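A.B. asks: below are the sequence and a predicted model for it; my questions follow.
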Amino acid sequence: MARSNYKSNKRQKELAKKEKKELKKQRKMDKKAEKVENPQDNGPEIVEDPESI
């Protein structure tokens, strides 16, 4: 009976997990950068007219 190469399988799993984590981190950074560049309207702006005072 053949034995599975545990260390190799474990290393491949760790590399896949690390790559997935990096991709998630990159997506978060991209989303954050996009939000800073293009801020969305967070509600009505209250602008006081200086003549009405």
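C.D. replies: Now that the structure is in, tell me what you want to look at.
A.B. asks: from now on I want contacts and neighbour counts done on CA atoms only, so please keep to that.
C.D. replies: Fine.
A.B. asks: separation between residue 16 and residue 36?
C.D. replies: Applying Cα to Cα, to the nearest Å, the value for residue 16 to residue 36 is 31 Å.
A.B. asks: how about the helices in the protein?
C.D. replies: For the chain, the helices defined by DSSP state H cover 6-37.
A.B. asks: how close does the most centrally placed residue in the chain get to residue 34?
C.D. replies: By Cα atoms, centre = their mean, the chain has its centre lying nearest to residue 28, at 1.3 Å. The spacing between residue 28 and residue 34, counted by Cα to Cα, is 10 Å.
A.B. asks: try this one next to it:
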Amino acid sequence: MAKPNYAFEKRQRELAKKRKKEDKQASRKSSPGSDQGGYAQDNQAPDAAPVPGAPAPAAGEEPAA
């Protein structure tokens, strides 16, 4: 009976793991809204949501940035 080639099996597992990781990164880059690695919610304009405790701008005034 032939002995198992553990080094070959390990290398195949490592290559499969590397391939899977690259596929995952490629799918993340191609998905919509992933401009900065999936943090699209954090990259909105500062005036997109009011800050709690901040005074509201008066009518006709631009909000301070």
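C.D. replies: Happy to help now that I have it. Treat the numbers as computed from the prediction; the structure is a model and nothing was measured.
A.B. asks: related to what we said a few turns ago, alignment lookup: the residue nearest to the centre of the first structure to the second structure.
C.D. replies: In the second structure, the residue paired with residue 28 of the first structure according to TM-score structural alignment is residue 28.
A.B. asks: correct me, but its match touches residue 34?
C.D. replies: Yes. With contacts counted by Cα atoms under 8 Å, residue 28 of the second structure reaches residue 34, the gap being 6.8 Å.
A.B. asks: identify the contacts common to the two.
C.D. replies: Residues within reach of residue 28 of the second structure and of residue 34 at once, by Cα atoms under 8 Å, 6 or more residues apart in numbering: there are none.
A.B. asks: next, count neighbours for the alignment partner in the second structure of residue 17 of the first structure.
C.D. replies: Aligning on TM-score structural alignment places residue 17 of the first structure opposite residue 17 in the second structure. Other residues lying near residue 17 of the second structure total 12 when counted by other Cα atoms under 10 Å.
A.B. asks: and residue 17 of the second structure, what does it touch?
C.D. replies: By Cα under 8 Å, 6+ apart, residue 17 of the second structure has no neighbours at all.
A.B. asks: do residue 31 of the second structure as well
C.D. replies: Here residue 31 of the second structure is in contact with no residue (Cα under 8 Å, 6+ apart).
A.B. asks: so it versus residue 19 of the second structure, what's the distance?
C.D. replies: 18 Å.
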